[in-house]
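Peer 1: What would the 3D arrangement of this be:
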Amino acid sequence: MAIMITDECINCGACEPECPNTAIYEGGIEWTWAGGTSLEQVELEDGSSVDANAPQAPLSDEFYYIVSGKCTECMGFHEEPQCAAVCPVDCCVPDPDYVEAEEELLAKKAWMHNE
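Peer 2: Predicted coordinates for the structure are as follows:
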């Protein structure tokens, strides 16, 4: 499952540089699929396609947030999610809305990094 940041976040920013997929963004900041990946085009769940460099609306205006579509729980990079490891208030937790098996997370990593 992807990791999420709860509203206990103190906006310290410790998690953001630790993410190997650049899936973590500061509240209010637009994100892109391309950031930290080798993606050029992304096919969305509804079948539409988007330029991976096109800015996307922030998922939170108040706290750091994780784009679940880019989160692999650091699978294939580290033994554990690095955001959770460095978070001083333990607000990086599993997201029950995005449950994925290890194989799915590794496939997502391979897709994002052209492996």
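Peer 1: From here on, just use CA atoms for contacts and neighbour counts.
Peer 2: Fine.
Peer 1: Which residues are in contact with the spatially most central residue of the chain?
Peer 2: By C-alpha atoms, centre = their mean, the chain has its centre lying nearest to Ala23, at 2.8 Å. Counting by C-alpha atoms under 8 Å, 6 or more residues apart in numbering, Ala23 touches Glu16, Ile66, Val67, Ser68, Lys70, Cys71.
Peer 1: Check these against Asn114 and report the nearest one.
Peer 2: Lys70 (13.5 Å; C-alpha to C-alpha).
Peer 1: what's the neighbour count on that closest one?
Peer 2: 24 (other C-alpha atoms under 10 Å).
Peer 1: which SS class is it?
Peer 2: Look at Lys70: counting by DSSP: H, G, I helix; E, B strand; the rest coil, its state is coil.
Peer 1: Alongside the first, I'd like the structure of this one:
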Amino acid sequence: MALLISDECINCDVCEPECPNGAISQGEEIYIINPSLCTECVGHHDKPQCMEVCPVDCISKDPGVVEDQDSLYRKYLKLTR
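Peer 2: Sure thing, here's the model as predicted:
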């Protein structure tokens, strides 16, 4: 699954620089995650770094974008070519 930032986001700016794939950007009101770039940090880290640094725990798995570990790893390989 890709990750999703909820409307509880306080725009603290700590998640965006932690994303190794550049999947996080400022949306109209809160930060957003581009599911085509999000690998949940597979290939880079053991845990999603945005979730690790979020002070309000507003980042969760996106039920609308279901991916398994293999899919996330293939996406990582494609993004890092």
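Peer 1: ok, back up a step: just put the contacts of Ala23 of structure 1 in TSV and tack on distance to Asp90 of structure 1.
Peer 2: Formatted as TSV, those follow (distance: C-alpha to C-alpha, whole Å):
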residue	distance to Asp90 of structure 1
Glu16	14
Ile66	14
Val67	18
Ser68	18
Lys70	21
Cys71	17
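Peer 1: Quick check: of these, which has the highest neighbour count?
Peer 2: Ile66 (28 neighbours).
Peer 1: which residue in structure 2 lines up with that one?
Peer 2: Structural alignment (TM-score structural alignment) places Ile66 of structure 1 against Ile33 in structure 2.
Peer 1: check contacts around the closest residue in space to its match that isn't next to it in sequence.
Peer 2: Nearest non-adjacent residue to Ile33 of structure 2, counting by C-alpha to C-alpha, 6 or more residues apart in numbering: Ile24, 4.5 Å away. By C-alpha under 8 Å, 6+ apart, the residues touching Ile24 of structure 2 are Cys15, Glu16, Tyr31, Ile32, Ile33, Asn34.
Peer 1: picking that back up, which two of the contacts of Ala23 of structure 1 lie the greatest distance from each other?
Peer 2: Of all pairs in the contacts of Ala23 of structure 1, the most separated under C-alpha to C-alpha is Glu16 and Ser68 at 14.0 Å.
Peer 1: can you give me the helices in structure 2?
Peer 2: 49-53, 69-79 (DSSP state H).
Peer 1: mind listing the strands in structure 1 by residue range?
Peer 2: Here structure 1 has its strands, by DSSP state E, at 3-5, 24-25, 41-43, 49-51, 65-66, 92-94.
Peer 1: Name the stretch among these that sits most buried.
Peer 2: Of these, the one with the most neighbours on average (mean count of other C-alpha atoms under 10 Å) is strand 65-66, at a mean of 28.
Peer 1: farthest pair in the contacts of Ile24 of structure 2?
Peer 2: Going by C-alpha to C-alpha, the pair spanning the contacts of Ile24 of structure 2 furthest: Cys15 and Asn34, at 13.2 Å.
Peer 1: if I look at the closest residue in space to Asp51 of structure 1 that isn't next to it in sequence, how far off is Ile24 of structure 1?
Peer 2: Spatial nearest neighbour of Asp51 of structure 1, excluding adjacent residues (C-alpha to C-alpha, 6+ apart): Gln41 at 4.7 Å. Distance of Gln41 of structure 1 to Ile24 of structure 1, given as C-alpha to C-alpha, to the nearest Å: 20 Å.
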